[in-house]
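Colleague: Give me a 3D structure for the following:
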Amino acid sequence: MSKLSLDLRKQERPSKYMVEQIGKQSPLLTLAELQPPKFLPRRQPVSMEFVNSNIQPGKVVVFIKPTCPYCRQTKDFLSQLSFKPGALIFVDITATGDTERIQDYLQQITGARTVPRVFIGQECIGGYTDLMNMHQRGELLMRLRQIGAL
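Modeller: Here you go, the predicted model:
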């Protein structure tokens, strides 16, 4: 199998780039023609991996920003409940340096990019207001028991 390298210096036509094949030049190709080989696994974006790796069955996971007042209220409220060890996780999305992409991905999977984003098991219930409404309706503790978090 031949090795390809991409010369990112623009050639005569601005939409074309030069591809070198083991020292000899081959025809100019567009970026669309430069697909990764099919045998290489495609990696998920880091933001997707970060979010998906934190959402777990049997746990309550809350994506937060430490400076957000609703995140602090969510953390204070949930910390008062008697969770099993390791069943309540707060994930600071600002610690990654990829905050915007993480929020974009949260919007894709939950419909909102705001924080906090509260997951009970693998289901997002929403943010702080949704959490408090669920608690006032008497549904929160029941759900937490159902997933084995309490």
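
Colleague: CA atoms for contacts and neighbours, from now on please.
Modeller: Fine.

Colleague: contacting residues around stretch 61-68?
Modeller: Here stretch 61-68 makes contact (Cα atoms under 8 Å, 6 or more residues apart in numbering) with 54-55, 71-72, 88-94, 115-121.

Colleague: correction: stretch 41-57
Modeller: 61, 91, 98, 101-102, 105-106, 119-122, 147.

Colleague: So which bits of it are buried?
Modeller: Of the residues in stretch 41-57, those buried under the neighbour-count criterion (16 or more other Cα atoms under 10 Å) are 47-48, 50-51, 54-57.

Colleague: repeat for stretch 82-97
Modeller: Counting neighbours by 16+ other Cα under 10 Å, the buried set in stretch 82-97 is 83, 87-91, 93.

Colleague: Which of these fall within strands?
Modeller: When the buried residues of stretch 82-97 are checked against strands using DSSP state E, the ones located there are 88-91.

Colleague: To compare with the earlier structure, here is another sequence to fold:
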Amino acid sequence: MPSQRRAKAMSLLVVLAIIVTLYMTSSARQTRTSDFYTKTQEALQVKEYEQAAKQRDADDVGSRLKAAEAAAKKAAEEKGQKYFDSVQGNEKSVAGRVMINQEDGGKKPLQGVATFGGRTRDREAAKNDHETPEEHQVEVELNDILKKSPIIIFSKTFCPHSKQAKHILLDLYNIVPKPYVVELDEHTLGPQLQATLTESTGRRTVPNILVMGKSIGGGDEIVDLHQSGQLDDKLKSLGGARIVEVSLKDSKSNTEMRRRRA
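Modeller: Now for the predicted structure:
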């Protein structure tokens, strides 16, 4: 009898196992075909697709940025090389501006850095895109003036400080080449030249004494340099080989200057 009971129990367990298996299989099929399951799967798929698309976009942006950086670097290197090549055979004018040889054999100022009065500035950057004929005329005239002599005295005939500076530089000293004087109140472009000098040297009054295109000041500065016995050294150091001689005309004054220096 016990063996029959065990056989029935085993049969019952087998039947239960079959029923449970069929139920689970049926439930799984129903779950996969339900709206909730379907929508959940679709949402997961959409999210995965969006993430993949974002990753692709990020990769594309990174590639474009790298390409743009490489192109910018190459362009900068090419521009720098062109500038370097153009400067190799350059000449300097008396105003300290770099001159570039043109293809037609002429020369033009190198637009960019020029030094006046100890200040470095970019003249071209300060100009408008379209230079007026008057501005061009003033620029040409100023360049012509600066070629007259290593030392330029911008003056006005009625100015006492200008008279004093001219007296010291022209009457008390032998300077070779002789300083060139521009009387702004008599020059046809006087106001425009003075405005340009104000912009370039930072000095709006006269006299304005330029040595090799660099302003060394006005009347007070010339008087101080003369009285301290430093004027000749100042002019020689700034003028270099362009200034052949700077010496006092009066031998007594020469002796006095040497005594002061000692």
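
Colleague: about what we covered before: in TSV, list the contacts of stretch 41-57 of structure 1 along with distance to Tyr128 of structure 1 and secondary structure.
Modeller: TSV is the format used below for those (distance: Cα to Cα, whole Å; DSSP: H, G, I helix; E, B strand; the rest coil):
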residue	distance to Tyr128 of structure 1	secondary structure
Val61	13	strand
Val91	15	strand
Asp98	23	coil
Arg101	21	helix
Ile102	18	helix
Tyr105	19	helix
Leu106	15	helix
Phe119	11	strand
Ile120	13	strand
Gly121	16	coil
Gln122	17	coil
Ile147	20	coil
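
Colleague: Buried ones from those, can you make that a ChimeraX selection?
Modeller: Here is the ChimeraX selection string for the buried members of the contacts of stretch 41-57 of structure 1, based on 16+ other Cα under 10 Å:
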select :61,91,101,102,105,106,119,120,121,122,147
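
Colleague: from the contacts of stretch 41-57 of structure 1, which two are the most distant?
Modeller: Asp98 and Ile147 (29.9 Å; Cα to Cα).

Colleague: re the thing from before, could the contacts of stretch 41-57 of structure 1 be laid out in JSON lines, adding distance to Glu20 of structure 1?
Modeller: As requested, these are arranged in JSON lines below (distance: Cα to Cα, whole Å):
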{"residue": "Val61", "distance to Glu20 of structure 1": "48"}
{"residue": "Val91", "distance to Glu20 of structure 1": "44"}
{"residue": "Asp98", "distance to Glu20 of structure 1": "34"}
{"residue": "Arg101", "distance to Glu20 of structure 1": "33"}
{"residue": "Ile102", "distance to Glu20 of structure 1": "36"}
{"residue": "Tyr105", "distance to Glu20 of structure 1": "36"}
{"residue": "Leu106", "distance to Glu20 of structure 1": "40"}
{"residue": "Phe119", "distance to Glu20 of structure 1": "48"}
{"residue": "Ile120", "distance to Glu20 of structure 1": "51"}
{"residue": "Gly121", "distance to Glu20 of structure 1": "50"}
{"residue": "Gln122", "distance to Glu20 of structure 1": "47"}
{"residue": "Ile147", "distance to Glu20 of structure 1": "55"}
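
Colleague: can you pull out the helices in structure 1?
Modeller: Using DSSP state H, the helices assigned to structure 1 run over residues 46-54, 69-79, 99-110, 128-136, 140-146.

Colleague: now the residue in structure 1 sticking out farthest from the centre: how far from Leu8 of structure 1?
Modeller: Relative to the C-alpha centroid of structure 1, counting by Cα atoms, centre = their mean, Lys24 is the outermost residue, at 41.5 Å. Separation of Lys24 of structure 1 from Leu8 of structure 1 (Cα to Cα, to the nearest Å): 16 Å.

Colleague: Alright, I will stop here.
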